[in-house]
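Asks: what's the 3D shape of this:
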Amino acid sequence: MTADMLIPDRPVPRPRARRTSPTAFMYDAPGPRGRRRIVIGSIISAAAILALVVLMLIQFGANGQLAAERWTPFTDVRIWGYLLVGLGGTLQAAAIVAVLGSVLGLLLALGRVSNRRWLRTICRVYTEVARTLPALLLIYLMMFGLPQLGLNLPTLWKLVVPLTISNAAVFAEVVRAGILSLPRGQTEAALSLGLRPWQVQSRVVLPQALRNVSPALVTQFVSLMKDTSLGYVVAFTELLYRGQVLASYLHLLIPTYVAVTVIYLAVNGALTGVAALLQQRLDRKRAGSAR
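Replies: Below you'll find the model as predicted:
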């Protein structure tokens, strides 16, 4: 009997699974040199932005734009109330476009992944064309083209319809990316259980896809908020239009647009924070499932 036969069998230890970052599938984590370059680049960028702000303040001061009397009107609550009415119009238009664009984008995304070739072709052509055309051009078509055909839409819809056409294509691509990111085995498993294709999409695929792309959808809503500033073209009462009217009335161009900028930063910053929270929540779930 050999010595090897006297040694009892031991379970072979398995190598521990390497924990990866939840976003490791998107890009490789930078090494020490890469992190150092990122820090240096961030410092240089912050210094350049700070220097630009300082130069702007110096120029404003040299031209009398920082004088107290030019900013005193913005201590009046009525001025901010006037601008907030415009913000209400911006949120109204953005909400309508978000709902209509999301529904149309969802249908386009489902058409893009359909088994029917003719449907995929139609949805693809629409998506590519709508993403190529500028939203401002579509607004001009609503203003000058449709009235010649005897169709004159209300002011709100002259802004909403063009933005819906443009943003639906973007929403469609975001949702389609979420659908394609899911493992194909889930669809096959659901079909093998006897679910119909529409049941697979509505009960299995879409809930996961929409949850995965929810941060991107919120980010797109931030971009949509900025697109509503084109409402000044059709004289729709939104934030930028109210800012233009107020600047003409007070003859205070820079202070007025600074106030408008502050409002945009507050609203879009809040939405960006929501997107960041959603992304962190998804990252925690992915990290928990990877353990």
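Asks: going forward, measure contacts and count neighbours with C-alpha atoms only.
Replies: Will do.
Asks: need the helices for the chain, in chain order.
Replies: Ranges of helices in the chain, per DSSP state H, are 3-6, 32-62, 68-71, 77-112, 117-132, 135-140, 146-148, 155-180, 184-192, 197-200, 206-212, 214-227, 239-250, 253-290.
Asks: Tell me the buried residues in stretch 281-291?
Replies: Leu282, Asp283 (16 or more other Cα atoms under 10 Å).
Asks: State the distance from Met56 to Leu87.
Replies: 27 Å (Cα to Cα, to the nearest Å).
Asks: quick one, which of those two is more surrounded?
Replies: Leu87 (22 against 12; other Cα atoms under 10 Å).
Asks: doesn't Gly243 make contact with the more buried one?
Replies: No: counting by Cα atoms under 8 Å, Leu87 sits too far from Gly243 to count as a contact (10.1 Å).
Asks: Let's compare: structure for the following, please.
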Amino acid sequence: MSTVLFDTPGPKARVRHRIYAVLGALVVAALIAFVIYRFVDTGQFTARKWEWLQYSQVQSDLASAILATVKAFAFGAVLAIVFGAIFAAGRLSDHAWVRGICTFVVEFFRAIPLLILMFLFYYGLPTLGVETSPLFAVVAGLTLYNGSVLAEVFRAGILSLPKGQSEAAYALGMRKTQVMFTVLLPQALRAMLPTIISQLVVLLKDTALGFLVTYPELLYYARYIGGQGDFGRPLVPSTLVAAAIYIAMCLLLTALATYLERRNRRSKKHIDTDDGATMAGLGTTATGGMATGPA
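Replies: The predicted model follows:
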């Protein structure tokens, strides 16, 4: 029985796939050209629509909006990783009641849309007499939603590790908590690093939802500038600037992930080389000992 998921395309199929790829690229290029043409035709690239970038106060406010976005991302990322690590460990607990509670929490917050979580924290808590702020609503929503996703990522990473890792740790007398947080989780973090960074990119983009709860992040400021009549209501230019900044930040995160992954591979190669050299040295010593033994 064949283990191939699909048949290797023949010469005609390869030519057909190339034609489809070219046609698809032409369609995408045509759509982009049409959008640019409409922007030009409606005067979105005139100097009047972009002069707001020349004002120092606007530049300062834009920098503050970027810092607010990075602040929400930083708090949300750190808390989501901690949340994910704790609940991933809980889902792998030997105690059924701990697994049940952690499973319910993870599945519950994964099922609720992030925007609803932000609304609940910003508009719902004050009805209960709890004072809140836009930053708290954004960070809490990002933490619970993305932390639940990361909990599943960590759990999958831990389960993918060889059982010998935990068995060796237990043989040394380590407790379950020590094995989880000292041995298994660090290895799972390294193994699942690309997936974790991808989720953090999603978290960064999700900070844009903060403008709906009046958090003064980048999209909130772009919307504010876009509605200013003094600048000709440059909604499209301000949105393009915000999109370019988001793309730049996401590319920086991707570059960081690539750097960490390459460094991780170099570290593993170095460790494997050292282990190989050690084993070779032990083998040479053992061979030498046999050669010098009594005849």
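Asks: And for the counterpart of Ala168 of structure 1 in structure 2, nearest residue in space, chain neighbours not counted?
Replies: Residue pairing (TM-score structural alignment): Ala168 of structure 1 is matched to Gly147 of structure 2. Leaving aside its sequence neighbours, Gly147 of structure 2 sits nearest to Ala80 (Cα to Cα, 6 or more residues apart in numbering; 4.0 Å).
Asks: and what of Val98 of structure 2?
Replies: With Cα to Cα, 6+ apart, the residue lying closest to Val98 of structure 2 is Gly90, at 6.0 Å.
Asks: Can you give me the neighbour number for the counterpart of that neighbour in structure 1?
Replies: Mapped onto structure 1 by TM-score structural alignment, Gly90 of structure 2 lines up with Gly111. Residues lying near Gly111 of structure 1 (other Cα under 10 Å) number 21.
Asks: Quick one: residues contacting Gly111 of structure 1.
Replies: Leu119, Arg120, Cys123 (Cα atoms under 8 Å, 6 or more residues apart in numbering).
Asks: what about it, distance to Thr127 of structure 1?
Replies: Gly111 of structure 1 is 11 Å from Thr127 of structure 1, by Cα to Cα.
Asks: OK, contacts around the alignment partner in structure 1 of Ala244 of structure 2?
Replies: In structure 1, the residue matched to Ala244 of structure 2 (TM-score structural alignment) is Val262. Residues in contact with Val262 of structure 1 (Cα under 8 Å, 6+ apart): none are found.
Asks: again, only this time at 10 Å
Replies: Val262 of structure 1 makes contacts with Thr256, as judged by Cα atoms under 10 Å, 6 or more residues apart in numbering.
Asks: Repeat that for the one 3 residues further on.
Replies: Remark: with contacts taken as Cα under 10 Å, 6+ apart, Leu265 of structure 1 is in contact with Ala259, Leu271, Thr272.
Asks: re the thing from before, got any residues that touch both of Leu87 and Gly243 of structure 1?
Replies: Common contacts of Leu87 of structure 1 and Gly243, defined by Cα under 10 Å, 6+ apart, comprise Thr237, Val260.
Asks: coming back round to it: can I get the helices of structure 1 in a markdown table with distance to Val233 of structure 1?
Replies: Converted to a markdown table, the helices of structure 1 look like this (distance: least, Cα to Cα, whole Å):
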| stretch | distance to Val233 of structure 1 |
| --- | --- |
| helix 3-6 | 87 |
| helix 32-62 | 29 |
| helix 68-71 | 28 |
| helix 77-112 | 14 |
| helix 117-132 | 20 |
| helix 135-140 | 8 |
| helix 146-148 | 16 |
| helix 155-180 | 9 |
| helix 184-192 | 46 |
| helix 197-200 | 42 |
| helix 206-212 | 34 |
| helix 214-227 | 12 |
| helix 239-250 | 9 |
| helix 253-290 | 17 |
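Asks: now, of those helices, which is deepest in the fold?
Replies: Highest mean neighbour count among the helices of structure 1 (mean count of other Cα atoms under 10 Å): helix 155-180, with a mean of 23.
Asks: average offset between it and structure 2?
Replies: The superposed helix 155-180 of structure 1 is, by mean Cα distance after the TM-score superposition for structure 1, a mean 1.1 Å from where its aligned residues fall in structure 2.
Asks: tell me the angle that helix makes with helix 77-112.
Replies: Counting by axes from the mean of the first three to the mean of the last three Cα atoms, to 10 degrees, helix 155-180 of structure 1 points 50 degrees away from the direction of helix 77-112.
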